[in-house]
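Asks: Whatever this is, show me its structure:
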Amino acid sequence: MTNPLLHEITESAFLEADAGRRLFSHEYARRFAIIKLDAITEPWALSWCSDVIQPNTIVDNVSGITWIAVDERIAGLSMNGQIVFALATSTAVLSVQTFSSGVVVISESQAFVINRTCSIRSLIDFPDIAFDFELDNDDLRVELADGSKMTFSL
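Replies: Here you go, the predicted structure:
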């Protein structure tokens, strides 16, 4: 499966999109895009607040789910374009990565471990802001802002 196509659009183009096809809609958004999956004809529109951060997209080749994250939001779209998972986090999402049995969503303060069935397997709270991280097989290594390092088994 190929990665979905993400194209930036104008605010007016975003507002013209069918409200039912807006995946993320921020009240004070500054950037706008559409994402088109291979298996559907109508794209999803999304908006976000950050001038610097681009949406994070990854396709889980086992489940076929496309994961999209930006700001404090994450969603999973099935191959036929249905929303199969949606979550708002309390801090900015840094990364979405696949591993042997699912997906891990890493935010500044937490990691969400999600099964391929789109159920949350576990929630890992970090004692400080995540500064850097590495996924090694089924282990998540996190370096925190205070300089300490921790390893979590997914």
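Asks: When you work out contacts or count neighbours from here on, use the C-alpha atoms and nothing else.
Replies: OK.
Asks: Would you map the helices across this protein?
Replies: 11-16 (DSSP state H).
Asks: Here is a second sequence; please produce its structure as well for comparison:
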Amino acid sequence: MYEHIGETRLWDTVLGFTCIVVLLLLRKVKDIKVSSGSASGEEVSGARAALAQALWFLSTTRNILVVLVCAALAYYFDTRKQTPFVLTGEVKPGLPSIGPPPFSATVGNHTYNFMEMASTLGSAIFVVPLLSILENIALAKVFCEYYFLYDINF
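Replies: So this is what the prediction gives:
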């Protein structure tokens, strides 16, 4: 990271930090307590329950909301032929063919075998799958808590 700090682009950094702040704020939205209000009746409690459920949904879907907003922002700038952010570029349509993963790769004039690729990845070869599993467990806990909180039966 320190070697390439000079290559940091301002708007990519601003977008990244803005996304982090928005994600952290949206994470706390589910903790907002909906007040009882002055009116009484069943419609008020129904409205409170709907608001509480909407806040929970907003907090739970925060990741996809940030991705969609950033994608819309990138599309907006792309249609205006402006490039404040570095974009991935064209993505081939369709699914990749089914087969074993590549055990060698050619980059430039050098062909890397599996051991060279694994050593280049370093600890990420274990960390990325572990983080994926932890993310799935965290999502399962969130949805499980929601179903127990609202006593939903299947």
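Asks: Can you calculate the TM-score here?
Replies: Taking TM-score structural alignment, normalised by the length of the first structure as the basis, the two superposed chains have a TM-score of 0.21; 60 aligned residues with a Cα RMSD of 5.4 Å.
Asks: Buried residues of stretch 67-78 of the second structure, list them for me.
Replies: A74 (16 or more other Cα atoms under 10 Å).
Asks: in the second structure, which spans are helices?
Replies: 10-28, 42-60, 62-79, 114-121, 124-149.
Asks: I'd like the ones you listed as a markdown table, with distance to T106 of the second structure appended.
Replies: Output for those, formatted as a markdown table (distance: least, Cα to Cα, whole Å):
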| stretch | distance to T106 of the second structure |
| --- | --- |
| helix 10-28 | 29 |
| helix 42-60 | 41 |
| helix 62-79 | 31 |
| helix 114-121 | 11 |
| helix 124-149 | 19 |
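Asks: Number of residues surrounding W44 of the first structure?
Replies: Using other Cα atoms under 10 Å, W44 of the first structure is surrounded by 23 other residues.
Asks: Please apply the same query to the one 4 residues further on.
Replies: By other Cα under 10 Å, the residues close to W48 of the first structure number 23.
Asks: ditto for D136 of the first structure
Replies: Residues near D136 of the first structure, counting by other Cα under 10 Å: 11.
Asks: now it: how far from A45 of the first structure?
Replies: In this view, D136 of the first structure and A45 of the first structure are 33 Å apart by Cα to Cα, to the nearest Å.
Asks: Does R62 of the second structure touch L23 like I think?
Replies: Yes - judged on Cα atoms under 8 Å, R62 of the second structure makes contact with L23 at a distance of 6.3 Å.
Asks: so how far is the first residue of stretch 140-149 of the first structure from its last?
Replies: 11 Å.
Asks: can you check stretch 13-24 of the first structure too?
Replies: So stretch 13-24 of the first structure: terminal residues 14 Å apart, Cα to Cα.
Asks: swap in stretch 133-140 of the first structure?
Replies: So stretch 133-140 of the first structure: terminal residues 7 Å apart, Cα to Cα.
Asks: For that stretch, list every residue counted as buried.
Replies: Here stretch 133-140 of the first structure shows 133, 135, 140 as buried, counting by 16+ other Cα under 10 Å.
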